[in-house]
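Student: What follows is a predicted structure for the sequence shown.
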Amino acid sequence: MMSRFRKYSAGFLLLILIPQTLVAQQQGAEQVKQLESDGIERTEQGRDTQQQVDAMHGRSRNLVDEYYTHLKLVEGLQLYNTMLGKQLTSQREEIELLRSSISEVAVVSRQILPLMARMVDGLEQFIELDVPFLLTERRHRVAKLRGLMLRADVTVAEKVRRVMEAYQVENDYGRTIEAYKAKLQLQDASFDADFLRIGRVGLLYRTIGSDEVGYWDSKQNTWEPLANSPWLRHIEQGLRVARQEVAPEMISIALDPTQEIVR
C-alpha cells in the first residue's frame, strides 16, 4: 500500500515538476531573447552614440583647425601691422624731412634767383665784350634767358639748368672752329660774308662776290682788311675744313697781321 502510494506520489510530483520545468525553460528563453534584444538595442544605442561622438570629434577637429588657421591669420596681421607701423614712422620722418627741405628750398630759391639774374647780366656783358661772332644768335639766347627768369611756371632747377647750358655753349665756342654766313658791317656799308671762327683767337671774313678778306682786331675792336693774296686762299681752305668739306689739315691763318704766314 505504502509502496503504491509512493509511486503515485512520485508520479504526481513528476507531473507537477514537468510543467514547471517547461515554464522555467520558456521563461529562460524569453529572458534570453529579452537579453539579446536589450543587447542589440544597447549595441545600436552604442553605435549611435559612437557616431555622435565621431561627429562631435570631427566638428571639434574642424573647430581646432579653423582656430589655428585664424590664429596664423592673426599672427600674420599682427606682423603686417607692425611693419605698417614702422613704415608709417618712416613716412612721418620723411614728411618732416621734406617739410624742412621745402622750407630750405624756399630760402635757397630766394638766393638762387638773384644769382641767376646776375649770371645772365654777366653773360650779356661777356658777349658784348667778346669777339663779335654769331651776335644775333647769342643775344637772342640771353633774351630768352631773361624771359625765362620771369616765368612762374618754370622751376628754379630748370632755370639753373638753362643758364648753365648757355654758359656751356659759350665755353664750347673756345674749343671749336666754325664757318657761317652773316652780314658784315664795315663803316657805313653792309656786306654778305662768310665768316671763319677759330675758337676765340681768330675771326676772319670773306665777302661774297668781291672776295675781300679781313679779320677782327681784338686790340682795336674793329675789322681790319687783309691782302687777298695769300690770305684769301688760306681763309677759303679754313672755311672748307670748318664745313667738313675736306679732311682736317694744318692751315695758316692771320691771327695777327704783324705775324708772317707759316706755309
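Tutor: Alright, I've got the coordinates. Bear in mind that the values here come from a model prediction, so they are computed numbers and not experimental data.
Student: drop to CA atoms for contacts and neighbour counts, all remaining ones
Tutor: Noted.
Student: so where do the strands sit in the stretch 101-250 of the chain?
Tutor: Under the criterion DSSP state E, counting those that start in this stretch, the stretch 101-250 of the chain contains strands at 177-186, 189-198, 202-207, 213-217, 222-226.
Student: of all those, which gets the most neighbours per residue?
Tutor: strand 202-207 (a mean of 24; mean count of other C-alpha atoms under 10 Å).
Student: and the angle from that strand to strand 213-217?
Tutor: Here strand 202-207 runs at an angle of 150 degrees relative to strand 213-217 (axes from the mean of the first three to the mean of the last three C-alpha atoms, to 10 degrees).
Student: what's the burial count for the closest residue to S109 other than its chain neighbours?
Tutor: Residue nearest to S109 in three dimensions, not counting chain neighbours: V156, with 6.8 Å by C-alpha to C-alpha, 6 or more residues apart in numbering. By the measure other C-alpha atoms under 10 Å, the count of residues near V156 is 19.
Student: how about V156, what does it touch?
Tutor: By C-alpha atoms under 8 Å, 6 or more residues apart in numbering, the contact set of V156 is 109, 112-113.
Student: Throw these into CSV and include distance to E36 and neighbour count, thanks.
Tutor: Below are the contacts of V156 laid out as CSV (distance: C-alpha to C-alpha, whole Å; neighbours: other C-alpha atoms under 10 Å):
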residue, distance to E36, neighbour count
S109, 105, 15
I112, 109, 17
L113, 110, 16
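Student: Filter these down to the ones in helices?
Tutor: 109, 112-113 (DSSP state H).
Student: Save the strands of the stretch 101-250 of the chain as CSV, and put in distance to I253 too.
Tutor: As requested, the strands of the stretch 101-250 of the chain are arranged in CSV below (distance: least, C-alpha to C-alpha, whole Å):
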stretch, distance to I253
strand 177-186, 12
strand 189-198, 9
strand 202-207, 8
strand 213-217, 10
strand 222-226, 11
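Student: can you tell which of the ones you listed is closest to S60?
Tutor: Proximity to S60 (C-alpha to C-alpha) singles out strand 177-186 among those, at 92.1 Å.
Student: Counting by contacts, list what that closest one packs against.
Tutor: If you count contacts as 3 or more C-alpha pairs under 8 Å, 6 or more residues apart in numbering; DSSP states H and E, strand 177-186 packs onto strand 189-198, helix 228-242.
Student: starting at the chain centroid, how far to the longest one?
Tutor: The reference is to helix 228-242. Computed by C-alpha atoms, centre = their mean, to the nearest Å, the chain-centroid distance of helix 228-242 equals 53 Å.
Student: before we go on, here's another structure to hold up against the first:
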Amino acid sequence: MNRFRYSAIVLAALSALPTFATQIDQAKSIQNRTNQASAHSQTVIDKSASASIELKTSIERLREEVNNLRVYRNHLNTLIQSQNSEMASLEQQISDIKETRQGIVPLMYQMIEGLRQIVAQDKPIKLTQRQERIEKLTALMGRADVSEAEKYRRILEAYQIEMDYGNKIAAYQDEITTTDDVTREADILYVGRLSLVARSLNHQQFWSWDTQSRRWVDGDISHLAQINQAFDLANQQIAPALLDLPVSLTVAEAK
C-alpha cells in the first residue's frame, strides 16, 4: 500500500514536470522581455538625458546671445543718440553758416572796395601789382569752385600786404611819368609811406613823389648822393645808416 502511494506521488510529480517547465520558460521569457524593456527604457532615458543636456546647453548659448544682443542694442542706441545730437549740431552749424555767409559776402565786397580806395588814394607804390591784385580778388568772388573761407583769406592777405608797405624799405623798377609828361623806366625806392623817390637808370637824376599834386617832381641834384645811398641800403649793399630823403606826406600826415 505504501509502495502504491509512493508510486502515485512519483507519477503525480512526473506528470507535473512539463507544466513546471512551461512556467519556468514563461518566467524566463518574461524576464527576458523585462530586461529588454529595461534596456530600451535605459536607452530612452540616456537619449532623453543627452537631449536634456543639449537643450540646456542651447538654452545657455541662446541666453548668452540674448545678453550680447542686449548689450549691442544698448550700444547702438547710444550711437544713434550721439548721431542724432551730432546731426542736430551740424544742422545748426549749417544754419549758422548760411546766416554768416549772408553777412560775410557783402562784407568781402566792401573790403575789396576799401582796398580799391586805399590804392587810389595812396602813394603809387607798386601800383600795377596792387591794382592787379584787386582785380583778381574781384574775379575770385565770382568763382563757385573757391570757398568763402578761401576768398576771405585772400582778402585779408591783400590787406596785410598793404600794411607791409608802410613798414618796409624796398626798391624795384617800374615806369613813371614825370612833370614833362615823359614816361620812363626808373628805379623806385619807398621807405614805408614816408618817402617815395625814383632814380634814373643811369643814376644821374631822381624824382620824388609829391603827395599834394600827386605827381613825380624833379629832385634837387645836390641830394643825389643821399638818394644813391638809400638805394644801396634797400638793396642790402651797405650797412644800415641814417637816411636823408625827401618826404612824401600830406599836411595832415605830417602833423
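Tutor: Looks like it arrived, so ask away. Quantities reported herein were computed from a predicted structural model and do not represent experimental measurements.
Student: so which of the contacts of V156 of the first structure comes closest to M149 of the first structure?
Tutor: L113 (7.6 Å).
Student: quick one, what contacts the counterpart of the closest one in the second structure?
Tutor: In the second structure, the residue paired with L113 of the first structure according to TM-score structural alignment is V105. Applying C-alpha under 8 Å, 6+ apart to V105 of the second structure gives the contacts E148.
Student: Kindly recompute the last result at 6 Å.
Tutor: By C-alpha atoms under 6 Å, 6 or more residues apart in numbering, the contact set of V105 of the second structure is empty.
Student: What is the aligned counterpart of the residue nearest to S109 of the first structure in the second structure?
Tutor: Using TM-score structural alignment, V156 of the first structure sits opposite E148 in the second structure.
Student: Also D192 of the first structure?
Tutor: By TM-score structural alignment, D192 of the first structure lines up with E185.
Student: Distance of I80 of the second structure relative to L90 of the second structure?
Tutor: 15 Å (C-alpha to C-alpha, to the nearest Å).
Student: Same question for E64 of the second structure.
Tutor: In terms of C-alpha to C-alpha, E64 of the second structure sits 38 Å off from L90 of the second structure.
Student: Could you do G114 of the second structure as well?
Tutor: For G114 of the second structure relative to L90 of the second structure (C-alpha to C-alpha), the value is 34 Å.
Student: what would the ones in helices among the contacts of V156 of the first structure look like in a markdown table with distance to L255 of the first structure?
Tutor: Below are these laid out as a markdown table (distance: C-alpha to C-alpha, whole Å):
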| residue | distance to L255 of the first structure |
| --- | --- |
| S109 | 44 |
| I112 | 40 |
| L113 | 40 |
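Student: between these, which is nearest L135 of the first structure?
Tutor: L113 (25.7 Å).
Student: R193 of the second structure contacts G166, doesn't it?
Tutor: Yes: between R193 of the second structure and G166 there is a contact under C-alpha atoms under 6 Å: 5.0 Å.
Student: between those two, who's got more neighbours?
Tutor: Neighbours per residue (other C-alpha under 10 Å) separate R193 of the second structure from G166, with R193 holding more: 20 against 13.
Student: Enumerate every residue touching that one.
Tutor: Taking C-alpha under 6 Å, 6+ apart as the test, what R193 of the second structure contacts is G166.
Student: cutoff 10 Å now
Tutor: R193 of the second structure sits next to 122-123, 125, 163-169, 247-249, 253 when contact means C-alpha atoms under 10 Å, 6 or more residues apart in numbering.
Student: Let me know which of the helices and strands packed on strand 177-186 of the first structure is the nearest to G76 of the first structure.
Tutor: helix 228-242 (71.8 Å).
Student: That closest one - contacts with which helices or strands?
Tutor: Secondary-structure packing of helix 228-242 of the first structure (3 or more C-alpha pairs under 10 Å, 6 or more residues apart in numbering; DSSP states H and E): strand 177-186, strand 189-198, strand 202-207, strand 213-217.
Student: could those be laid out in a markdown table, adding distance to F12 of the first structure?
Tutor: Output for those, formatted as a markdown table (distance: least, C-alpha to C-alpha, whole Å):
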| stretch | distance to F12 of the first structure |
| --- | --- |
| strand 177-186 | 160 |
| strand 189-198 | 164 |
| strand 202-207 | 168 |
| strand 213-217 | 173 |
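Student: Quick one, which of those strands gets closest to E94 of the first structure.
Tutor: Here strand 177-186 is closest among those (C-alpha to C-alpha), at 50.5 Å.
Student: quick one: the closest one to chain centroid distance?
Tutor: On C-alpha atoms, centre = their mean, the centre of strand 177-186 of the first structure falls 47 Å from that of its chain.
Student: what's the mean distance for it versus the second structure?
Tutor: Superposing on the second structure places strand 177-186 of the first structure at an average distance of 2.4 Å from its equivalents, by mean C-alpha distance after the TM-score superposition for the first structure.
Student: One more: stretch 56-67 of the first structure?
Tutor: Stretch 56-67 of the first structure sits 2.4 Å off on average (mean C-alpha distance after the TM-score superposition for the first structure).
Student: Show me what counts as buried in that stretch.
Tutor: When burial is assessed from 16 or more other C-alpha atoms under 10 Å, stretch 56-67 of the first structure yields no buried residues.
Student: Tell me the gap between stretch 158-171 of the second structure and the middle of its chain.
Tutor: Put simply, stretch 158-171 of the second structure sits 33 Å off its chain's centre (C-alpha atoms, centre = their mean).
Student: Only the buried residues of that stretch, if you could.
Tutor: 158-159, 162, 165, 169-171.
Student: Dump these to a markdown table, plus distance to A49 of the second structure.
Tutor: What follows is these, written out as a markdown table (distance: C-alpha to C-alpha, whole Å):
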| residue | distance to A49 of the second structure |
| --- | --- |
| A158 | 88 |
| Y159 | 89 |
| E162 | 93 |
| Y165 | 96 |
| I169 | 101 |
| A170 | 100 |
| A171 | 103 |
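Student: got the residue ranges for the helices in the stretch 51-200 of the second structure?
Tutor: 127-141, 148-165 (DSSP state H, counting those that start in this stretch).
Student: Quick one: map A170 of the second structure onto the first structure.
Tutor: Matched by TM-score structural alignment, A170 of the second structure corresponds to E178 in the first structure.
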